[in-house]
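**Q** what follows is a protein structure lacking sequence information:
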């Protein structure tokens, strides 16, 4: 049936039928990707986050669908569709998603290990966290490349204690020392994958000669790329139906 998308009533009918189609494909045909689409539908159209959360979870558990693991983990982290956040559940499902090959899951699992979350039941492990970010970056997740680059720029302290009246004269020890060559490598990959902050950092590295030979022409080139990306973001590109839901 052809729909007239200029007609409000026909658009409503199309959306309703789409929900019916997704429910059939998920519950009767047991197709994992359709179950994930059903959860997206429940989230974006019905705004029923509790049901969406359940469908994401069961699609991950029953069908080992990586994107559903990632979505349920995000729900658990934010407390979406539930009364409160559950960091342990979030970590567990990001772990599942990462094992199933989802780079976004590896990225968020890594961040949970790098960030202090002891009060949420997650022990800080920056070394493992960085290995997960690297896995995510190599699977072409641009944000993971950007975060890794930043960590190699600053280095990772062994003990990140807040000042409590100390003189500040204590020697800082690093679990991972600053490594500008690695920082450059990950910034380059992040920029190639479309991360504008990586491109901006790359420009500065070429300008200063940090981790790479100084090159004013390449510094200008990557500054221009970063600014063009910024203009695209500020231009407010619109999303088509279903784009960005997963």
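**A** Perfect, thanks for sending it. Every value quoted in this text rests on a predicted model; they were computed, and no experiment measured them.

**Q** CA atoms for contacts and neighbours, from now on please.
**A** Noted.

**Q** tell me which helix or strand residue 147 sits in.
**A** Following DSSP states H and E, one finds residue 147 within helix 142-154.

**Q** oh, that last question was meant for residue 68, not what I typed.
**A** Using DSSP H and E, the element containing residue 68 is helix 66-78.

**Q** list the buried residues for the next helix or strand after that helix?
**A** Scanning forward in sequence from helix 66-78 by DSSP H and E, the next helix or strand is helix 87-99. Taking 16 or more other C-alpha atoms under 10 Å as the basis for neighbour counts, the residues of helix 87-99 that come out buried are 87, 88, 89, 90, 91, 92, 93, 94, 95, 96, 97, 98.

**Q** take the one below as the second:
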């Protein structure tokens, strides 16, 4: 998926929590009235309302898409202690939408957003520490922030945490923990986590080797648009069909 659609999709995740936080006029699903209400609330230093307005300017539709305006409102929202707004600022700087791409500044806003319990900010921060972008590479920090975000029910963070335990990066290698967090991530509809589970069952890492379960998890990961899962799904399905076909031939010869 190209960067811009992924970026806009990520902001869609903010809307449900921001809409609820901004008040009853927003909850009525009247987006024009919601915007008017949010403008007044943002002027009264309601950070959630500012974050909502920023999201509207990123998504476009109700208002013309305008990243400069989005930046303005997210900055206000973050200043007034809204974790969604801080996470959104981090995302703007990570992707270079409306600003010059800067992972160091992104990390600063992700840290603030994570402290304010924004799961996406914690997940993104864990990813930056895992890759060493904008911060010094630190697997222990990647584990710390991924754990916090996974506890906040972010599937991507749970999937990343499973991988860290599988690799033994930042924590002692522990296949059982890798499976545990990957299961949680997959249940939270993260394709990478489902694909990881498929690999564990395919290789017998932390679980009994089981090609049918592997195929099931690969298929689920593929449905959730994980490329690795799609590749292995086709391969393992063919392997199972070949195995069952060989077994039938063997039975006929007996």
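**A** Arrived safely. These numbers come from a predicted model, not from an experiment.

**Q** that older thread, whereabouts in structure 2 does the helix holding residue 147 of structure 1 align?
**A** In the comparison with structure 2, helix 142-154 of structure 1 aligns to the range 155-167 (TM-score structural alignment).

**Q** post-alignment, that stretch versus structure 1, mean distance?
**A** After superposition onto structure 1, stretch 155-167 of structure 2 sits on average 1.7 Å from its aligned residues (mean C-alpha distance after the TM-score superposition for structure 1).

**Q** ignoring the adjacent residues along the chain, who's closest to the residue nearest in space to the middle of structure 2?
**A** Centre of structure 2 computed as the mean C-alpha position; nearest residue by C-alpha atoms, centre = their mean is residue 156, 4.1 Å away. Sequence neighbours aside, residue 190 is the residue nearest to residue 156 of structure 2 in space, at 5.6 Å (criterion: C-alpha to C-alpha, 6 or more residues apart in numbering).

**Q** okay, and residue 189 of structure 2 sits in which element?
**A** With secondary structure defined by DSSP H and E, residue 189 of structure 2 is part of neither a helix nor a strand.

**Q** whoops, I mixed them up, residue 125 of structure 2
**A** Counting by DSSP H and E, the element that carries residue 125 of structure 2 is helix 119-131.

**Q** relative to structure 1, which residues correspond to that helix?
**A** Using TM-score structural alignment, the match for helix 119-131 of structure 2 in structure 1 runs over residues 103-115.

**Q** what's the matching stretch in contact with?
**A** 69-70, 91, 94-95, 97-98, 122-133, 135-137, 139-141, 143-144 (C-alpha atoms under 8 Å, 6 or more residues apart in numbering).

**Q** could I get the buried residue list for the match of helix 142-154 of structure 1?
**A** With burial defined by 16+ other C-alpha under 10 Å, the residues of stretch 155-167 of structure 2 counted as buried are 155, 156, 157, 158, 159, 160, 161, 162, 163, 164, 165, 166.

**Q** dump those residues to a markdown table, plus distance to residue 201 of structure 2.
**A** Listed next are the buried residues of stretch 155-167 of structure 2 as a markdown table, based on distance: C-alpha to C-alpha, whole Å:
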| residue | distance to residue 201 of structure 2 |
| --- | --- |
| 155 | 20 |
| 156 | 20 |
| 157 | 21 |
| 158 | 18 |
| 159 | 16 |
| 160 | 18 |
| 161 | 18 |
| 162 | 14 |
| 163 | 14 |
| 164 | 17 |
| 165 | 16 |
| 166 | 13 |
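
**Q** re the thing from before, and the buried residues of helix 87-99 of structure 1 as a markdown table, adding distance to residue 203 of structure 1?
**A** Formatted as a markdown table, the buried residues of helix 87-99 of structure 1 follow (distance: C-alpha to C-alpha, whole Å):
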| residue | distance to residue 203 of structure 1 |
| --- | --- |
| 87 | 37 |
| 88 | 39 |
| 89 | 39 |
| 90 | 36 |
| 91 | 35 |
| 92 | 38 |
| 93 | 37 |
| 94 | 33 |
| 95 | 34 |
| 96 | 36 |
| 97 | 34 |
| 98 | 31 |
